[in-house]
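Peer 1: below are the sequence and a predicted model for it; my questions follow.
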Amino acid sequence: MNKNLGQSWTERRTRKRAQELWSRILSQADGLSLRNLIKLRSDAVKLADTARQFSQVASNEIGKSLAKNAEIAATKRADWAWRPEVFFHSGCVHTQINPTSGQELGSNLTLHHDAKNPEMIVRQTPTLRSTNLAPFDFVMEVYDFEGSFLSLAFDLPDQALDGLSNQNIFEMDLRLSTEHTLPIFARINVQHGPNVDEQIKEITELGTQFNVEFDLGYMNLNENRLEKVWIDLIFDDAQMNKIVLHDVTICRRLRAQF
């Protein structure tokens, strides 16, 4: 099997010329004969069906690769890395209308809010951005929302606790977009025995790519009683907004030693 199939200069040029041809046909569709329209429509349906099938297969294959997390760890020089399955596993989150607080959205992801009657929709959708690595987006469409906060809790897998100490840093990379800017915060929570230590960072929304670091060296952890780690993404004043998470990755690495 040729792993670079479709990437030769000739093949890339052929695809580009095909796109240009169909764009030209589209721009002149109102002047084509009925017979020609019928034939071209049939060709377009066949082409669209093949493209749709390839997109689905490609998304599944990309998802299998992203689930391994090896690329994240290597890039960050991390000893542990993770991407929540909502961004690579199709169908792991079903569409929820007016979800209650505490609603689980697939594994390791929970929605929280303090609204009595939340008018909102949450769902997983195929990404519309060709530059996105993750094949799926997580979308929250918020309408009349009387609560003061809306948050997503990412429960880190148990492997994140293996060998964890206050010499570690957790790093979160996320891509998100919103219809309107709003206050966003990221908070890490480390439960050790009866205690929960927290760090919170404000995310300045001046783009779509963000990086947040949590240095556990500033926490007084009981490393012998570590039980759970989770990270909250908190959205204040979320009403009448569309919030799209395009990707989230979390990794763990050692603090710099001097």
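Peer 2: All right, it came through fine. Numbers count the residues shown, from 1 in each chain.

Peer 1: hey, let's count contacts and neighbours off CA atoms from now on
Peer 2: Fine.

Peer 1: show me what contacts Trp134?
Peer 2: Quick fix: residue 134 reads Ala, not Trp. Ile62, Gly63, Leu66, Phe87, Phe88, Thr127, His246, Asp247 (C-alpha atoms under 8 Å, 6 or more residues apart in numbering).

Peer 1: from those residues, which land in helices?
Peer 2: Within the contacts of Ala134, residues falling in helices by DSSP state H are Ile62, Gly63, Leu66.

Peer 1: now distance to Leu216 and neighbour count too, for those, in TSV please.
Peer 2: Below are those laid out as TSV (distance: C-alpha to C-alpha, whole Å; neighbours: other C-alpha atoms under 10 Å):
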residue	distance to Leu216	neighbour count
Ile62	32	16
Gly63	31	21
Leu66	27	22
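
Peer 1: against that first model, consider the following:
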Amino acid sequence: MAGDGQGFLDRIAERGALRRWRRLATAAPETDLARLRGQRTSARRLKRYLDDFMHVADGRLALPANVNHAIPRPHDADWAWRPELWSGPLPVPGLASVRTASALGSEATLFHDCPASELILRQIRNTREADLAAYGLRLDVFRFDGSYLSLAVDLPQEAAQGLKRRHLIRLETIVEMETPLEIFVRLNVQHGPNVEQIVRELPLHRHGTRVEFDLAYTRLKDKRVDKLWTDIIFEGSQMNQVVLRDLTFSRRPRAEL
């Protein structure tokens, strides 16, 4: 067995695949267009799986082996998740002069109404052994004359599956900032044509902060939940640097009264 855990037949197959794609890449400038189109489709499918593998592998290998990548979760949680931005390296690690609706990765999008954007959004490495997340997010705000600045984070479909009004959704994060500011979190739950919204202020007086959203106070229709996302809203962010060292979500059923 090789050091990477591959067997003899696996290594033969891998070498054959490498030779094939090297041959196709070399011949691409002269390949018939119809055939080239089919090869491109196959390459895109392969690239999607390779990108998924590299994201997970790079994230796990980013920090020393003794670092704990666990997700904090209540003991009775039925779902927990850390977004990709805090889990592993992104293909594009940062954005400068960020325009509104600019995405960093596939799950996080920055929104604002500032005419002249002096914003920098960047994924950074966490290097402290105390950090559970491999990566963090840094937001640098210079001159800002807009009325709102928010980071939208899309939750995966698993968060919506089986979601009931008796559920509590928890957001946990570690926030660092240069100067004090207020941060609010809005949970959005789309069910059919309607969107239920709950807003909570992050308590920033502790190292690790959390907020919980009780769906019992909404008019959620359990059988029609389509998607969930959160808006992290920054108030008074001008001339400031905010770092989200970690961001996790979990879900648990509410205790019966």
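Peer 2: Thanks, I have the structure now. Everything numeric in this text was worked out from a predicted model, so none of it was measured.

Peer 1: one step back: would JSON lines of the ones in helices among the contacts of Ala134 of structure 1 with distance to Arg24 of structure 1 be doable?
Peer 2: Output for those, formatted as JSON lines (distance: C-alpha to C-alpha, whole Å):
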{"residue": "Ile62", "distance to Arg24 of structure 1": "32"}
{"residue": "Gly63", "distance to Arg24 of structure 1": "34"}
{"residue": "Leu66", "distance to Arg24 of structure 1": "37"}
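
Peer 1: Leu37 of structure 1: which of those is nearest?
Peer 2: Taking C-alpha to C-alpha as the measure, Leu37 of structure 1 lies nearest Ile62 of these, at 36.2 Å.

Peer 1: which residues does that closest one contact?
Peer 2: Phe88, Ala134, Pro135.

Peer 1: can you tell me the centre-most residue of structure 2?
Peer 2: Pro83 (2.9 Å; C-alpha atoms, centre = their mean).

Peer 1: tell me the spacing between that residue and Leu104 of structure 2.
Peer 2: 11 Å (C-alpha to C-alpha, to the nearest Å).

Peer 1: contact partners for His89 of structure 1?
Peer 2: Asn60, Gly63, Phe136.

Peer 1: make that Gln96 of structure 1, sorry
Peer 2: Taking C-alpha under 8 Å, 6+ apart, one finds Ile121, Val122, Arg123 in contact with Gln96 of structure 1.

Peer 1: scan those and report the most crowded one.
Peer 2: Neighbour counts for those (other C-alpha atoms under 10 Å) peak at Val122, which has 22 neighbours.

Peer 1: what does that one correspond to in structure 2?
Peer 2: When structure 2 is aligned by TM-score structural alignment, Val122 of structure 1 is paired with Leu121.

Peer 1: so its match touches Leu137, yeah?
Peer 2: Yes: the criterion here is C-alpha atoms under 8 Å, and Leu121 of structure 2 meets it with Leu137 at 7.3 Å.

Peer 1: in the stretch 1-150 of structure 1, mark out all the strands, start to finish.
Peer 2: 80-82, 96-97, 103-104, 109-113, 120-126, 136-142, 149-155 (DSSP state E, counting those that start in this stretch).

Peer 1: Serialize those to JSON lines and add fields for distance to Lys16 of structure 1.
Peer 2: Output for these, formatted as JSON lines (distance: least, C-alpha to C-alpha, whole Å):
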{"stretch": "strand 80-82", "distance to Lys16 of structure 1": "36"}
{"stretch": "strand 96-97", "distance to Lys16 of structure 1": "39"}
{"stretch": "strand 103-104", "distance to Lys16 of structure 1": "43"}
{"stretch": "strand 109-113", "distance to Lys16 of structure 1": "40"}
{"stretch": "strand 120-126", "distance to Lys16 of structure 1": "23"}
{"stretch": "strand 136-142", "distance to Lys16 of structure 1": "25"}
{"stretch": "strand 149-155", "distance to Lys16 of structure 1": "40"}
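
Peer 1: mean deviation of the longest strand belonging to structure 1 from structure 2?
Peer 2: Counting residues, the longest strand in structure 1 under DSSP state E turns out to be strand 241-254. Average distance, strand 241-254 of structure 1 versus aligned residues of structure 2 after superposition (mean C-alpha distance after the TM-score superposition for structure 1): 0.3 Å.

Peer 1: ok, and what's touching that strand?
Peer 2: 72-73, 76-84, 87, 127, 132-134, 136-143, 160, 167-180.

Peer 1: what's the spacing between that strand and its chain's center?
Peer 2: 6 Å (C-alpha atoms, centre = their mean, to the nearest Å).

Peer 1: what of stretch 141-157 of structure 1?
Peer 2: 15 Å.

Peer 1: again with stretch 218-226 of structure 2
Peer 2: 24 Å.

Peer 1: now swap in stretch 182-193 of structure 1 and tell me
Peer 2: 18 Å.

Peer 1: from Ile71 of structure 2, how far out is Arg125 of structure 2?
Peer 2: For Arg125 of structure 2 relative to Ile71 of structure 2 (C-alpha to C-alpha), the value is 17 Å.

Peer 1: Arg122 of structure 2 too?
Peer 2: 22 Å.

Peer 1: and for Gln39 of structure 2?
Peer 2: For Gln39 of structure 2 relative to Ile71 of structure 2 (C-alpha to C-alpha), the value is 40 Å.

Peer 1: wait, a helix at Asn222 of structure 1?
Peer 2: No: Asn222 of structure 1: not assigned to a helix; according to DSSP: H, G, I helix; E, B strand; the rest coil it is coil.
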